[in-house]
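[1] just coords:
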């Protein structure tokens, strides 16, 4: 155990921030640590857009589902899969890269690169005493986000990250048991064991909610996730991505 591991294990989403902006030095440190993340074949297929304009923050907060912590935080970042600079490489080097950057493989590379960079940024921010919250609601209306952030073809905004000084710290949610997530040599073949692990985890989550809400809530994890997945959401995503000339081949 060390301070880095303690920081990672102490993670929780923060949804209430103090009215205190991050300094330029803090922002640049967080972005620099994001850039230090691993990147497939050194392709660096992502960009990070910092949103400091309050009007833009307010509009983003509305887009993502009226989440106040998107508008009120120390700084807001939007992580994008970005192959636009690689399209520019074709012009610079007088070569044809379009079949490659329009492939599903390169789209996956760009998404993975962005996610790795984001997690570095999250850990860096938390190590500085700040709190973070990932915002997947960015994808509720990517047309609006694209218009607001003026992202070109070959760029897809993936998720946001609210960062700031915590005004309220929530309880940490218990994760799935290690033996359910970590498997050695092959995927878990015993369905009965798989289901038993989920049932045990359901009891843990139900107890967590019951204690946190004084008995007002005690739903299980499989119940919660099943109901969420039963509802179709963001089904326009494939068309949006392909309209941005990504994931076409």
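    Perfect, I can see it now. If you're wondering where the values come from, they're calculated on a predicted model, not measured in any experiment. Numbers count the residues shown, from 1 in each chain.
[2] C-alpha from now on. contacts and neighbour counts both.
    Will do.
[3] ok, and what's touching the strand ranked longest in the chain?
    Under DSSP state E, the strand in the chain containing the largest number of residues is strand 155-164. Residues from elsewhere that reach strand 155-164 (CA atoms under 8 Å, 6 or more residues apart in numbering): 17-18, 20-22, 69-70, 73-84, 111, 125, 130-139, 142, 145-146, 151, 241, 244.
[4] among the residues you listed, which ones are buried?
    With neighbours counted using 16 or more other CA atoms under 10 Å, the contacts of strand 155-164 contain these buried positions: 17, 21-22, 69-70, 73-84, 111, 125, 130-135, 137-139, 142, 145, 151, 241, 244.
[5] next one: stretch 47-64 to chain centre, how far?
    How far stretch 47-64 lies from its chain's middle: 15 Å, per CA atoms, centre = their mean, to the nearest Å.
[6] can you tell me which of the contacts of strand 155-164 are in strands?
    For the contacts of strand 155-164, membership in strands holds for 75-82, 131-135, with DSSP E as the criterion.
[7] ok, these vs residue 36, which is closest?
    Within the ones in strands among the contacts of strand 155-164, proximity to residue 36 (CA to CA) peaks at residue 79, which comes in at 14.9 Å.
[8] got another, please set it beside the one above:
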């Protein structure tokens, strides 16, 4: 196993950071690693907003559901779908197809993961902030995003001031199918539920009595940010 794979397998979400700054050269390298990511048809439809303004950070923390680490992290990056530069090249660009929104979301995820992996390889840690979509229009306004451009998620970065355990994932044989989709073996989920239950009960911080099935069914049995679709439509995205 090489160092890259070890870094990937040891990923944890880091929400507490030391006061040690991230050097400019480090941040530049992190962004260059992101830019090196795959891009569908070389469209390059991602923009990153680095937020250094303290007042904006505080507001973003509130918008994300009072996640204080958004304000406290050494660096905070917001990843956006961006077709505005393409429209600036040619006003005939049709950015309102759902397929193009999917491309923007996929490319942003790939770029962000490159950035986070690069950061973790330097001894940094981070966490994704999907909570920005709780108040997506307010975030958009705060960052002054133009038409054809939309908020996706944020990323905190910094030197870790905590050492959480690695969260167990579903086993590979549940995720990996060969040639065709395979029916779910519910016993595999029961086994995984026990693993997750034991993880939550034994971890050093924020212990709780829960398993994966309870967690995901609770999440998926309620509305999931229904305001996002009209927001995307308003920004000229996902109309057809």
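    Perfect, I can see it now. On a predicted model such as this, the values are computed, not experimentally measured, just so you know.
[9] so the longest strand of the first structure matches what in the second structure?
    Strand 155-164 of the first structure lines up with residues 149-158 of the second structure when matched by TM-score structural alignment.
[10] mean shift between the matching stretch and the first structure?
    Comparing stretch 149-158 of the second structure with its match in the first structure after superposition yields a mean distance of 0.4 Å (mean CA distance after the TM-score superposition for the first structure).
[11] what about the alignment partner in the first structure of residue 120 of the second structure, distance to residue 26 of the first structure?
    The equivalent of residue 120 of the second structure in the first structure is residue 126 (alignment by TM-score structural alignment). Between residue 126 of the first structure and residue 26 of the first structure the distance is 12 Å, computed by CA to CA, to the nearest Å.
[12] which helix runs longest in the second structure?
    Ranked by residue count and defined by DSSP state H, the top helix of the second structure is helix 98-121.
[13] for that one, name the packing helices and strands.
    Packed against helix 98-121 of the second structure by the contact rule (3 or more CA pairs under 8 Å, 6 or more residues apart in numbering; DSSP states H and E) you find helix 3-9, helix 24-35, strand 46-50, strand 75-82, strand 125-129.
[14] now for these, which one comes closest to residue 59 of the second structure?
    Ranked by CA to CA, the member of these that lies closest to residue 59 of the second structure is strand 75-82, at 12.6 Å.
[15] contact partners of that closest one?
    With contact meaning CA under 8 Å, 6+ apart, strand 75-82 of the second structure is reached by 22, 45-52, 70, 101, 104-105, 108, 112, 148-158.
[16] what do we get in the second structure for residue 221 of the first structure?
    With TM-score structural alignment defining the correspondence, residue 221 of the first structure maps onto residue 212 in the second structure.
[17] is it true that its match touches residue 200?
    No - distance between residue 212 of the second structure and residue 200: 10.1 Å, which falls outside the contact criterion (CA atoms under 8 Å).
[18] how about the nearest residue to residue 123 of the first structure, chain neighbours excluded?
    residue 8 (6.5 Å; CA to CA, 6 or more residues apart in numbering).
[19] please disregard the earlier target; I meant residue 27 of the first structure.
    Of all residues beyond its chain neighbours, the one nearest residue 27 of the first structure is residue 75 (8.0 Å), with distances taken as CA to CA, 6+ apart.
[20] for residue 50 of the second structure, same thing?
    Nearest in space to residue 50 of the second structure, with sequence neighbours left out and distances taken as CA to CA, 6+ apart, is residue 77 at 4.6 Å.
[21] got it, and residue 100 of the first structure?
    Take residue 100 of the first structure and drop its neighbours on the chain: the residue closest to it by CA to CA, 6+ apart is residue 106, 6.8 Å away.
[22] same thing with residue 13 of the first structure?
    For residue 13 of the first structure, ignoring the flanking residues on the chain, the nearest one in space by CA to CA, 6+ apart is residue 133 at 4.8 Å.
[23] burial count for the residue nearest to residue 100 of the first structure?
    The criterion is other CA atoms under 10 Å. On that basis, residue 106 of the first structure has 22 neighbouring residues.
[24] same thing with residue 172 of the first structure?
    Burial of residue 172 of the first structure is recorded as 12 neighbouring residues (other CA under 10 Å).
[25] is it in a helix, a strand, or coil?
    Three-state secondary structure (criterion: DSSP: H, G, I helix; E, B strand; the rest coil) places residue 172 of the first structure in coil.
[26] what sits against it?
    Under the criterion of CA under 8 Å, 6+ apart, the contact partners of residue 172 of the first structure comprise 10-12.
[27] same question, residue 196 of the second structure
    Taking CA under 8 Å, 6+ apart as the definition, contacts of residue 196 of the second structure comprise 168, 210-212.
[28] which ChimeraX command selects the buried ones in these?
    Provided next is the ChimeraX selection string for whichever of the contacts of residue 196 of the second structure are buried by 16+ other CA under 10 Å:
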select :210,211,212
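[29] and the contacts of residue 196 of the second structure, which two are the farthest apart?
    Among the contacts of residue 196 of the second structure, the pair separated by the greatest distance (CA to CA) is 168 and 210, which sit 13.5 Å apart.
[30] so what sits against both of residue 212 and residue 200 of the second structure?
    Common neighbours of residue 212 of the second structure and residue 200, counting by CA under 8 Å, 6+ apart, are absent.
[31] residue 228 of the first structure and residue 176 of the first structure, how far apart?
    Computed with CA to CA, the distance linking residue 228 of the first structure and residue 176 of the first structure is 18 Å.
[32] more neighbours, those two?
    Here residue 228 of the first structure and residue 176 are set side by side on neighbour count (other CA under 10 Å), and the busier one is residue 176, at 16 against 11.
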